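Engineer: Predicted model and sequence follow; I will ask about them next.
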Amino acid sequence: MNSMHAPASQQDLSLDEFWMPFTANRQFKDRPRLLESAEGMYYTDVEGRQVIDGTSGLWCCNAGHGRKEIAEAVSKQIAKMDFAPTFQMGHPLPFQLAERLVEIAPEGLNRVFFTNSGSESVDTALKIALAYHRARGEGTRTRLIGRELGYHGVGFGGISVGGMVNNRKAFGVQLPGVDHLPHTLDLERNAFTRGLPKHGVEYADHLERLVNLHGAENIAAVIVEPMSGSAGVILPPQGYLKRLREITEKHGILLIFDEVITGFGRVGSPFASQRWEVTPDIMTTAKGLTNGAIPMGAVFASDQIQDAFMHGPDGIIELFHGYTYSGHPVAAAAALATLDIYARDGLLTRIRDLEIYWQEGLHSLQGLPNVIDIRNTGMVGAVHLASRDGAPGKRGYDVFEGCFWNGLMVRNSGDIIAMAPPLIVEKSHIDQIINTLGDVIRRTP
């Protein structure tokens, strides 16, 4: 095949060579779902079918698809300077981008370290936390605490503090000295809650038990997603995040929020920590930073954390960590253009005007066959389905696939159907998403 030309259809495309990530490769290749173009709220597949994007791509295309401003910024920058190092060198764009990001970040998080993905942001945050304590003379603080059902990317640090079993068990080796808080999914008390659940703040108190077990002087950091997206939209109970903040501050433990999914307007504020009024010590981001156009991540920290490293001779590298592409000029150009769109169109807070309509649409599905819970916050939602006997996840997959062939892209995490449409969504799009999902659930045994 001439590599200069795209295949006319999937019949012209070899599917053997690409080992697909987080995919049942054999199952997919039996009936491929191939997308070819995107604009606004919709994808178009290789056969010309329109598919409404109910997932913002992969939680990342918050401003919708086909944004010409981002394409033009990328094109202009790659023609001007395709790459420049940021090891002992620099170029203006990451400095400009960091300044812009601090303007919308939670107060006090005014230092930015650039990465290329959420996974890299998490590993960076964990390394900063460990090195911070050593720089302050508290080198015994090496233990890290994550949470059950948490997803923090796929680096060894991320899978160690993460709590999704399939991301961990195949690899055997994980970081030593890691514990986990219990998850907050409580169907018995919180099923069909609208917004943040009322019950479960006490799950945060498990952190005190871990402090009593290991000693605060041995614990470096706690990392949680404000909302666990990849596990199926598991929400923080009311008061839970504030309780975690109180306990970590009491014991000198750093609190890390993984906002790779919740960042950039997903829950109705620029970041979930602002919506839920809890400021962490470190915050990880990626995905919506560039609207998914170019891989990029960013870790936010306070100047207090950075200042702990700024000792000794000026010529010494303070933190031996970074990536070849940290602050990549083309990625930075994409991010700056994305921030311009967010600001111009008010997207970082826009869904507050639509979240009740979204909530009511989602909860209208209560009572459909096999629906055992519905969860929502901001422009995020999940429909939790009962598992089939002996086949957990199969019903969820069948609904996911049925939705696609009926013109709707959702995600399934086992038997949970997760949705997070772009922040440009209108009420008519919400109606289309809810109606299609409801029809597919009714037809799926």
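Structural biologist: Structure received. Numbers count the residues shown, from 1 in each chain.

Engineer: going forward, measure contacts between C-alpha atoms and count neighbours the same way
Structural biologist: Will do.

Engineer: Next, Asp179: secondary structure please.
Structural biologist: strand (DSSP: H, G, I helix; E, B strand; the rest coil).

Engineer: In contact with it, which residues?
Structural biologist: Arg143, Leu144, Ile145, Gly146, Arg147, Val161, Leu210 (Cα atoms under 8 Å, 6 or more residues apart in numbering).

Engineer: contact partners of the helix or strand Val112 falls within?
Structural biologist: Per DSSP states H and E: Val112 is located in strand 111-115. With contacts defined as Cα under 8 Å, 6+ apart, strand 111-115 is touched by 98, 102, 121, 124, 296-303, 306, 322-323, 325-327.

Engineer: what do you get if the cut-off is 6 Å, keeping everything else the same?
Structural biologist: The contact list for strand 111-115 (Cα atoms under 6 Å, 6 or more residues apart in numbering) reads Ala98, Ser121, Met296, Gly297, Ala298, Val299, Phe300, Ala301, Ser302, Ser326, Gly327.

Engineer: Please apply the same query to stretch 195-215.
Structural biologist: Contacts for stretch 195-215 (Cα under 6 Å, 6+ apart): Asn190, Pro237, Gln238, Gly239, Tyr240, Leu244, Asn376, Thr377.

Engineer: Inside helices: which ones of these?
Structural biologist: Asn190, Tyr240, Leu244 (DSSP state H).

Engineer: In the stretch 1-150 of the chain, what residue spans correspond to strands?
Structural biologist: For the stretch 1-150 of the chain, the strands defined by DSSP state E, counting those that start in this stretch cover 35-39, 42-45, 50-53, 111-115, 143-147.

Engineer: right, so of these, which gets closest to Met81?
Structural biologist: strand 111-115 (18.4 Å; Cα to Cα).

Engineer: next up, a second structure to put side by side with the first:
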Amino acid sequence: MPFTANRDFKHNPRLFVKAEGVYYTTADGQEILDGTSGLWCSNAGHCRISIVDAIKKQSAILDFAPSFQIGSPLSFEFAERLIHMKEGFSHVFFTNSGSESVDTALKIALAYQYSRGSGTRTKFIARERSYHGVNFGGISIGGIAANRKQFNNLLNGVYHICDTHNIKHNAYSKGEPEWGIHLADDLERLVVLHDPSTIAAVIVEPLAGSTGVLIPPKGYLSRLREICDVHDILLIFDEVITGFGRLGTAFASDYFAVRPDIFTTAKGITNGTVPMGAVFCRNGIYEAFMDAPESAIELFHGYTCSGHPLACAAGLATIELYQNEGLFTRSAELAHYFQEAVHSLKGSRYVVDIRNLGMVAGIELESVHNKPTVRALEAFKQCYNKGLLVRATGDTIALSPPLIIEKNQIDFIVDVISMVLRNIS
């Protein structure tokens, strides 16, 4: 099982057999409130009928179409719908997951530099304590040691700037921390050290989720953009988690008013119903590949299921649902209530920090001596037993509930966590 203590799980399996709205149902009939949107993906809640119907209908019309030298109208329709969500971005490349989106973005960046005559630009700069999926590109640029240590043959030419997490200066910040914009200048240090003419791209998560919900300091992302502009380096945002309403806007780049050159998406693009991802490219990147004979393949990359008809049908229905129900606006409107509710846990047993932005929060716990992750995992299990699904990442409890959640359900999340923190060891 992925990212699972398999032997521990099989002693006491946790199995979901049904989902509806913000609730899962277990194999023994218990209702579990979904405090994590599945895995950061079911932003509109579960089993939404309009999405289900779109998938059913499409499966009876065109179940699969090859994507090499052949297309289906739905993939072009969905691509058109997506680029209208983001001004200045002219093309998307479809993938099947966030991990594939990241590797695709890295390959597009390398190929773009080659196509425009900058073939010396082959290096990447990423950030410590970052998560960019599990393919070889993603774990090479990722900054979580445990995800890397079992695998030796990673990409060369990858360097990491320091992370932004600092409890001493920013503990219990509500929203973007005031301290830390200067940390972006670590990028300037690495650029100068390795020569900007050798660097293809910088990649960061606007808000780092799976590494423990790390919120960027005010002005930090803008400073990264400035440094990349000075040195003509591509800036890639990994928006697999933050895309599609998590911060109250379509994308995190909208929230922070910082435009990347390329950004990755997945998860919420289909509300988690059918695996899919999309890599967005700003105007000018696609065109750089087109200086070739018309019959030539411009980008030697793709997947069997790129732009899969069922995924496109699910995606179109998902975007329609987001817009019809105003879920991005609802997310923004709920964010303050969610913030105050989560920060009410300050002073609870073992809590050393609480971080939040939009509809995402992290509650960091004091680690058990010489046993990192144990306390948060125990909290995860006890929350589950009390009818709440949370995410344990390191020693942080991560929350990212569906955007349709009600205030009384947010209260339930906080009440259960408070109860659990009083009882865990």
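Structural biologist: Received, thanks. Values in this document were obtained by computation on a predicted structure and should not be read as measured data.

Engineer: TM-score them against each other, please.
Structural biologist: Overlay of the two chains. TM-score (TM-score structural alignment, normalised by the length of the second structure): 0.99; 425 aligned residues with a Cα RMSD of 0.7 Å.

Engineer: related to what we said a few turns ago, next one: the strand holding Val112 of the first structure to chain centre, how far?
Structural biologist: 17 Å (Cα atoms, centre = their mean, to the nearest Å).

Engineer: Not counting residues beside it along the chain, what's closest to Leu368 of the first structure?
Structural biologist: Arg442 (6.6 Å; Cα to Cα, 6 or more residues apart in numbering).

Engineer: related to what we said a few turns ago, looking at the contacts of Asp179 of the first structure, which is nearest Lys250 of the first structure?
Structural biologist: Distance to Lys250 of the first structure, by Cα to Cα, is smallest for Leu210 among these, at 13.7 Å.

Engineer: which residue in the second structure lines up with the closest one?
Structural biologist: Matched by TM-score structural alignment, Leu210 of the first structure corresponds to Leu190 in the second structure.

Engineer: give me the element that match is part of.
Structural biologist: Counting by DSSP H and E, Leu190 of the second structure is part of helix 185-194.

Engineer: Distance of Asp439 of the first structure relative to Arg375 of the first structure?
Structural biologist: 19 Å (Cα to Cα, to the nearest Å).

Engineer: So between these two, which is more surrounded?
Structural biologist: The neighbour count for Asp439 of the first structure versus Arg375, taken as other Cα atoms under 10 Å, is higher for Arg375 (25 against 16).

Engineer: Report the contact partners of the counterpart of the more buried one in the second structure.
Structural biologist: For Arg375 of the first structure, the aligned residue in the second structure is Arg355 (criterion: TM-score structural alignment). Going by Cα under 6 Å, 6+ apart, Arg355 of the second structure touches Tyr172, Ala361, Gly362.

Engineer: Show me the residue sitting in the middle of the first structure in space.
Structural biologist: Closest residue to the average C-alpha location of the first structure: Ile261 at 2.4 Å, with Cα atoms, centre = their mean.

Engineer: Am I right that that one is in a helix?
Structural biologist: No. Using three-state DSSP, the assignment for Ile261 of the first structure is coil, not a helix.

Engineer: What sits closest to it if chain neighbours are left out?
Structural biologist: What sits nearest to Ile261 of the first structure in space, not counting adjacent residues and going by Cα to Cα, 6+ apart, is Trp59, at 6.1 Å.

Engineer: For that neighbour, the count of nearby residues, please.
Structural biologist: Trp59 of the first structure has 25 nearby residues by other Cα under 10 Å.

Engineer: With Glu364 of the second structure as the reference, measure out to the aligned residue in the second structure for it.
Structural biologist: Under the alignment (TM-score structural alignment), Trp59 of the first structure maps onto Trp40 of the second structure. Using Cα to Cα, Trp40 of the second structure is found at 18 Å from Glu364 of the second structure.

Engineer: Helix or strand for the residue nearest to Leu368 of the first structure, just tell me which one.
Structural biologist: Counting by DSSP H and E, Arg442 of the first structure is found in helix 427-443.

Engineer: and that helix, which stretch of the second structure?
Structural biologist: Counting by TM-score structural alignment, helix 427-443 of the first structure sits on residues 407-423 of the second structure.

Engineer: again with stretch 190-200 of the first structure
Structural biologist: So stretch 190-200 of the first structure is aligned with residues 170-180, judged by TM-score structural alignment.

Engineer: Then stretch 290-310 of the first structure?
Structural biologist: Taking TM-score structural alignment, stretch 290-310 of the first structure hits residues 270-290 over in the second structure.

Engineer: One more: stretch 109-124 of the first structure?
Structural biologist: Stretch 109-124 of the first structure covers residues 89-104 of the second structure once aligned (TM-score structural alignment).

Engineer: Next: stretch 257-272 of the first structure.
Structural biologist: By TM-score structural alignment, stretch 257-272 of the first structure lines up with residues 237-252 in the second structure.

Engineer: Report the separation between the two terminal residues of the matching stretch.
Structural biologist: Stretch 237-252 of the second structure: ends 9 Å apart by Cα to Cα.
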